[in-house]
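Peer 1: Output the structure for:
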Amino acid sequence: MYLIAGLGNPSRTYEGTRHNIGFTMIDAIGNKFGIDVTTKKHKALVGRGMIDGMRVILAKPQTYMNLSGESIREITDFYKIEPENIIIIYDDISLDVGQLRIRKKGSAGGHNGVKNIIAHLGTQEFPRIKVGIGNKPEGWDLADYVLSKYTKAEQEALEEASEGVIGAVKLMLMDDIEAAMNKYNAKKRDAR
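Peer 2: Okay, the predicted model is just below:
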């Protein structure tokens, strides 16, 4: 059993905002594989189903971003899911909109939702998919930026990104995270 959780904030206020990219990606995965993510359980909206023969739980924690670990811990305890079988999808301001960065493990990198998950699980050893939301423009407050909506051009980049996330998840479920990283990780820019 795998847990694929996207991070975001509940309520209509935050729908479609940059910070909720994790929820957006879980919806895309659910739509692709016919998994309804509407059951309220474990402080989350969850859905159970199959992706390429693997049993999965899709989850959108409803605890607000900074307390995401409460929900993730409840789900993993209930279903006895090991950290290496958890995939967390969340926003990253250091990547351009729609760029992906897949990691096997690592620190929170300043992301409070991930920091809370690490605190609740007691480990950093879980895979994650970071989805770029772009860096905040000059003069913007970070909180205002991450809670802002996308431009039309950015929405197109996100549609492409959702295909990448789906492809990466399929590879990760086949225990081929290296292939997922090689295929989908954002290439570093030429520093010239």
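Peer 1: okay, CA-based contacts and neighbour counts for the rest of this
Peer 2: Fine.
Peer 1: Please, where are all the helices along the protein?
Peer 2: 21-33, 68-79, 112-121, 142-146, 152-173, 177-184 (DSSP state H).
Peer 1: would JSON lines of the ones you listed with distance to Pro61 and mean neighbour count be doable?
Peer 2: Shown next, in JSON lines, are the helices of the chain (distance: least, C-alpha to C-alpha, whole Å; neighbours: other C-alpha atoms under 10 Å):
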{"stretch": "helix 21-33", "distance to Pro61": "9", "mean neighbour count": "21"}
{"stretch": "helix 68-79", "distance to Pro61": "6", "mean neighbour count": "19"}
{"stretch": "helix 112-121", "distance to Pro61": "10", "mean neighbour count": "19"}
{"stretch": "helix 142-146", "distance to Pro61": "18", "mean neighbour count": "15"}
{"stretch": "helix 152-173", "distance to Pro61": "19", "mean neighbour count": "18"}
{"stretch": "helix 177-184", "distance to Pro61": "24", "mean neighbour count": "17"}
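Peer 1: Please provide the structure for the following sequence as well, for comparison with the first:
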Amino acid sequence: MASWIIAGLGNPGSQYEGTRHNVGFWLLDQLARELGANFTVQNRYHGQLVQCSLDEHKVYLLKPLTFMNRSGQSVAALANFYKIPLQNILVVHDELDLEPGVVRLKRDGGHGGHNGLRDIIAQTGGKNFLRCRLGIGHPGHSKLVSDYVLSKPSPTDRQQVETAIDNVLQILPDVLSDKLDKAMNWLHSQ
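Peer 2: Got it, this is the predicted structure:
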């Protein structure tokens, strides 16, 4: 049975709940509800954590409480303690370059300007982890990005993101079972 980390990126605190930057938290909250699991604060890993089983895999669901720009501190602490290799880490994050409702999986790559990914790469010493990129759309100008990601989406955009999250949860067993091509083909055709 392989061990995995699924890290959903976001910012802690009630003022950030429901914001576009927290779609990684949204996905983990939905998955935990479906599994009947509850997060607990784990200071050792600088985050909220739940350990569960999913299709015979041991899975650690992690919501870093370090704020987005320091997400790597949390991910690295958990990965190092349980000796989980980079290829068994899935990071779920918001993606400006994709429209709401669009989701893409990829392995490896740079940070694409995403500060959470930038810190995970720096703290773990590598970039060979999976990324689940949940589209949130772009405000149109780079000077508007900060306010945009920290604001709540329209009801229509939120529904599209929630549909994308449902789609990701459907293919998650394939991702964990190393059937990434199958998962990507289905997910990317939605």
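Peer 1: In a markdown table, list the helices of structure 1 along with distance to Arg103 of structure 1.
Peer 2: Shown next, in a markdown table, are those (distance: least, C-alpha to C-alpha, whole Å):
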| stretch | distance to Arg103 of structure 1 |
| --- | --- |
| helix 21-33 | 15 |
| helix 68-79 | 18 |
| helix 112-121 | 13 |
| helix 142-146 | 22 |
| helix 152-173 | 11 |
| helix 177-184 | 7 |
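Peer 1: Select, out of those, the one closest to Gln99 of structure 1.
Peer 2: For Gln99 of structure 1, the closest of the helices of structure 1 is helix 152-173, at 6.7 Å, according to C-alpha to C-alpha.
Peer 1: which residues in structure 2 does the closest one match up with?
Peer 2: Using TM-score structural alignment, helix 152-173 of structure 1 lines up with residues 155-176 of structure 2.
Peer 1: Now that stretch on structure 1. Mean distance?
Peer 2: In the superposition against structure 1, stretch 155-176 of structure 2 averages 1.3 Å from its aligned positions (mean C-alpha distance after the TM-score superposition for structure 1).
Peer 1: Out of the helices of structure 1, flag the one nearest Arg55 of structure 1.
Peer 2: Here helix 152-173 is closest among those (C-alpha to C-alpha), at 9.4 Å.
Peer 1: Enumerate residues external to the closest one that contact any of its residues.
Peer 2: 2, 25, 28-29, 51-52, 54, 97-100, 129, 131, 177, 179-181, 184 (C-alpha atoms under 8 Å, 6 or more residues apart in numbering).
Peer 1: So which of the helices of structure 1 is nearest Tyr90 of structure 1?
Peer 2: Closest approach to Tyr90 of structure 1 among the helices of structure 1 (C-alpha to C-alpha): helix 21-33, 4.6 Å.
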